[in-house]
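Engineer: no FASTA, just this:
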């Protein structure tokens, strides 16, 4: 393999290295083997987030959030010394587990070659709504499929052309969704490459992050505060990816992956910033849970979607407890009777009476227990002043994405490493130990 790779320990600069590999087109012909310069001991396959890339992007330039990891990683592999205070990061572990003391971050082997490239794809959400602005009506589902197809094709292509290469798939946001799906398939032996070809995987703000629960702490308020800010997060499944950073309960906004990461569970790390609803959806985020699935809809999907929701509604009503149904019916009749009387006696009071029904009666709560659907739960939550504040806060967090964009400065360990710094150091140590 040494004869077919570009040695990163030579005098080539990073710019010269990137220039040497730009001959590869964004979407190579599957029948044309990759150029020899595409092979390396380690190839990082970075899947950017929404709006960070497009189908015609330069494969050899890793943009956005992942560029903060991939670009320094390649620089360090060329022999540039790591930061003086660099330390090998240690993932947070469940309470009671021991943790080795971090050591100085290892320098890359001088004979090791490392390359990083992005996976160009149509990275967008919003479907027809976004299409009015972008001109491309792809939904999240279609964009995700586009990205996964591109990642699988490139990984398979390189795996066949470079039999000794190890891969490091990583993704951010929608890219984490795609990279996570890829790693899950490989880890469950359903992917396009063998699990042994994956050196490591890293996910930032994965919309399908496996569920985790915050550890409960005891003791003084000061110790509890300290624990909550830097305590470990427990896995709820043995095949879940390894969570790094402060406790963040909940799961990805699109739910968990069946089978988790399989045999790759200990080789894949995930990070989720506090208040990043994209990867930490919990029961309190009712509006977000109801709205996000709509991002997958096209006009053609709408009839099937409505039929499906109608069928689920009928199924929930049919399986509801009879006493719960009776209470909902009684409550509804009582409130409708009040509205009818108000309309007949003094129509001017009808708006006030209607507000009383919506905001002060138990009718909607009683119906919600029978309906048992996220859309209705979201509606009911907006009628309660205390819950309304929570829902608005959650929706604002999801839409403004302040926490979602924070991984470059979001600290995840006691050394003060940010999420991107931690992954950079972790991958450096993996490359040192794994080759």
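Structural biologist: Thanks, I have it. Note that the structure is a prediction, hence the values are computed from the model and not measured. Residues are numbered from 1 along each chain as shown.
Engineer: for the rest of this, base every contact and every neighbour count on C-alpha atoms.
Structural biologist: Fine.
Engineer: now do stretch 311-329: distance to the chain's middle.
Structural biologist: With CA atoms, centre = their mean, to the nearest Å as the basis, stretch 311-329 stands 34 Å off its chain's centre.
Engineer: first-to-last residue distance for it?
Structural biologist: 20 Å (CA to CA, to the nearest Å).
Engineer: buried residues, it. List them.
Structural biologist: 316, 317, 325, 327, 328 (16 or more other CA atoms under 10 Å).
Engineer: next one: stretch 325-344
Structural biologist: For stretch 325-344, by 16+ other CA under 10 Å, it's 325, 327, 328, 331, 332, 335, 339, 342.
Engineer: looking at the residues you listed, which are in helices?
Structural biologist: 325, 327, 328, 331, 332, 335, 339, 342 (DSSP state H).
Engineer: wait, the third one touches residue 363, no?
Structural biologist: Yes. With contacts counted by CA atoms under 8 Å, residue 328 reaches residue 363, the gap being 6.6 Å.
Engineer: please enumerate the strands of the protein.
Structural biologist: 42-47, 114-118, 166-172, 201-204, 212-214, 233-235, 242-243, 268-271 (DSSP state E).
Engineer: now render the ones you listed as JSON lines, adding distance to residue 224 and mean neighbour count.
Structural biologist: Listed next are the strands of the chain as JSON lines, based on distance: least, CA to CA, whole Å; neighbours: other CA atoms under 10 Å:
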{"stretch": "strand 42-47", "distance to residue 224": "37", "mean neighbour count": "26"}
{"stretch": "strand 114-118", "distance to residue 224": "41", "mean neighbour count": "25"}
{"stretch": "strand 166-172", "distance to residue 224": "31", "mean neighbour count": "27"}
{"stretch": "strand 201-204", "distance to residue 224": "27", "mean neighbour count": "28"}
{"stretch": "strand 212-214", "distance to residue 224": "12", "mean neighbour count": "17"}
{"stretch": "strand 233-235", "distance to residue 224": "15", "mean neighbour count": "21"}
{"stretch": "strand 242-243", "distance to residue 224": "20", "mean neighbour count": "26"}
{"stretch": "strand 268-271", "distance to residue 224": "22", "mean neighbour count": "25"}
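Engineer: here comes the other one, which I'd like you to weigh against the first:
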């Protein structure tokens, strides 16, 4: 009986197939849909479109990968187009919008996020939204994330390169990368204080916090509040009001200003083409290879 049923099924399928009633196939992806769509977010004062460090990171990624630079104000001070928090919020919104546009037309395409400095700040915030289920984009639609000199780098992030003792100057994303953590990576030159501020530099951390919260990204407000609470709690555990006054006093302020000036003069923030995260492999080269390997 089983053999008879099997033969009948085979014949029936052959007949139906002849009439064009075979099992329907999924529609092919629309023409021009890339396998990987890299959204690259440049740093401050890049005019939002100048590749800068990311030029070498996104070059030669292969025919299955399309690169789109995200335009935004890319400014930091009140006398410019937008203060830092507002500029970064714009970058997050623009990156999210481009990703959603691509996924609406090409649902099979996977997104990759890469950013440098303020661009890493923005790309990292969006990655955190996605990884923790706070975005319309699903974690499975993101192939990978690369953040270079991220001002919100956390000690819990996947660091490529030497171990780091500090965290980002703007305070870490306390919710982290969620489901994206296994494929999200951060690169930070140890003397780059934007991504590696000592935890006892409270004045620097407060300044970074104020920059981040100047017209902040809406999805990050609760995390900013949590970071403020962390700073206050750490200060309160130093040894009472006297210790807090000393920690926030003029002497400590001068020490941190001197350290920050030395950092700016060193140029380490712009050395990622030379900074080696592995023997013979620069941060830029590592990032380029990672993105190229996603397709």
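Structural biologist: Cool, got the structure. Fair warning: this is a prediction, and the values are worked out from it, not measured in the lab.
Engineer: residues contacting the nearest residue to residue 70 of structure 2 once chain neighbours are set aside?
Structural biologist: Using CA to CA, 6 or more residues apart in numbering and skipping the chain neighbours, the partner closest in space to residue 70 of structure 2 is residue 41 (5.2 Å). Contacts for residue 41 of structure 2 (CA atoms under 8 Å, 6 or more residues apart in numbering) come out as 48-49, 69-71, 91, 95, 113-116, 119-120, 122-123.
Engineer: residue 41 of structure 2 -> structure 1?
Structural biologist: Mapped onto structure 1 by TM-score structural alignment, residue 41 of structure 2 lines up with residue 47.
Engineer: and that match, how far from residue 295 of structure 1?
Structural biologist: Distance from residue 47 of structure 1 to residue 295 of structure 1, by CA to CA: 20 Å.
Engineer: likewise for residue 408 of structure 1?
Structural biologist: From residue 408 of structure 1 to residue 295 of structure 1 the distance is 27 Å (CA to CA).
Engineer: got it, and residue 2 of structure 1?
Structural biologist: Distance, residue 2 of structure 1 to residue 295 of structure 1, by CA to CA: 47 Å.
Engineer: pick out whichever of those two has more residues nearby.
Structural biologist: Counted by other CA atoms under 10 Å, residue 2 of structure 1 and residue 295 do not tie: residue 295 has more neighbours, with 17 against 12.
Engineer: what's near enough to touch that one?
Structural biologist: Contacts of residue 295 of structure 1 by CA under 8 Å, 6+ apart are 125, 126, 127, 139, 140.
Engineer: and the longest helix for structure 2?
Structural biologist: Per DSSP H, structure 2 has its longest helix at helix 84-105.
Engineer: where does it end up in structure 1?
Structural biologist: Against structure 1, helix 84-105 of structure 2 falls on residues 140-161 (TM-score structural alignment).
Engineer: mean shift of the matching stretch relative to structure 2?
Structural biologist: Superposed on structure 2, stretch 140-161 of structure 1 shows a mean distance of 0.9 Å to its aligned residues (mean CA distance after the TM-score superposition for structure 1).
Engineer: mind listing what's buried in that stretch?
Structural biologist: Those would be 140-144, 146-159, 161, for stretch 140-161 of structure 1 by 16+ other CA under 10 Å.
Engineer: re earlier: what's the distance between the match of residue 41 of structure 2 and residue 294 of structure 1?
Structural biologist: Taking CA to CA, one finds residue 47 of structure 1 at 24 Å from residue 294 of structure 1.
Engineer: in structure 2, what residue corresponds to residue 176 of structure 1?
Structural biologist: Looks like residue 176 of structure 1 aligns to residue 120 there (TM-score structural alignment).
Engineer: run through the residues that contact the residue mapped onto residue 205 of structure 1 from structure 2.
Structural biologist: Aligned by TM-score structural alignment, residue 205 of structure 1 pairs with residue 149 of structure 2. By CA under 8 Å, 6+ apart, residue 149 of structure 2 lies in contact with 116, 117, 120, 186, 187, 188, 189, 192, 194, 195, 269.
Engineer: please repeat the previous calculation with a cut-off of 6 Å.
Structural biologist: 116, 117, 188, 195 (CA atoms under 6 Å, 6 or more residues apart in numbering).
Engineer: can I get the residues you listed in CSV with distance to residue 242 of structure 2?
Structural biologist: Listed next are the contacts of residue 149 of structure 2 as CSV, based on distance: CA to CA, whole Å:
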residue, distance to residue 242 of structure 2
116, 39
117, 36
188, 34
195, 29
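Engineer: residue 181 of structure 2: which of the residues you listed is nearest?
Structural biologist: residue 188 (16.8 Å; CA to CA).
Engineer: which position in structure 1 aligns with that closest one?
Structural biologist: With TM-score structural alignment as the criterion, residue 188 of structure 2 pairs with residue 272.
Engineer: leaving out sequence neighbours, find the closest residue to its match.
Structural biologist: residue 205 (5.1 Å).
Engineer: what about the one you found, distance to residue 360 of structure 1?
Structural biologist: As judged by CA to CA, residue 205 of structure 1 and residue 360 of structure 1 stand 38 Å apart.
Engineer: same question, residue 379 of structure 1
Structural biologist: For residue 379 of structure 1, the distance to residue 360 of structure 1 - CA to CA - is 14 Å.
Engineer: how about residue 279 of structure 1?
Structural biologist: For residue 279 of structure 1 relative to residue 360 of structure 1 (CA to CA), the value is 34 Å.
Engineer: quick one: which of those two has more around it?
Structural biologist: A count of neighbours by other CA under 10 Å puts residue 279 above the other of residue 279 of structure 1 and residue 360, at 32 against 13.
Engineer: for the more buried one, which non-adjacent residue is closest in space?
Structural biologist: residue 252 (3.9 Å).
Engineer: which bit of structure 2 covers stretch 244-258 of structure 1?
Structural biologist: Counting by TM-score structural alignment, stretch 244-258 of structure 1 corresponds to 160-174 in structure 2.
Engineer: could you list the buried residues of that stretch?
Structural biologist: Neighbour count says stretch 160-174 of structure 2 has 160, 161, 164, 166, 167, 168, 169, 170, 171, 172, 173, 174 buried, by 16+ other CA under 10 Å.
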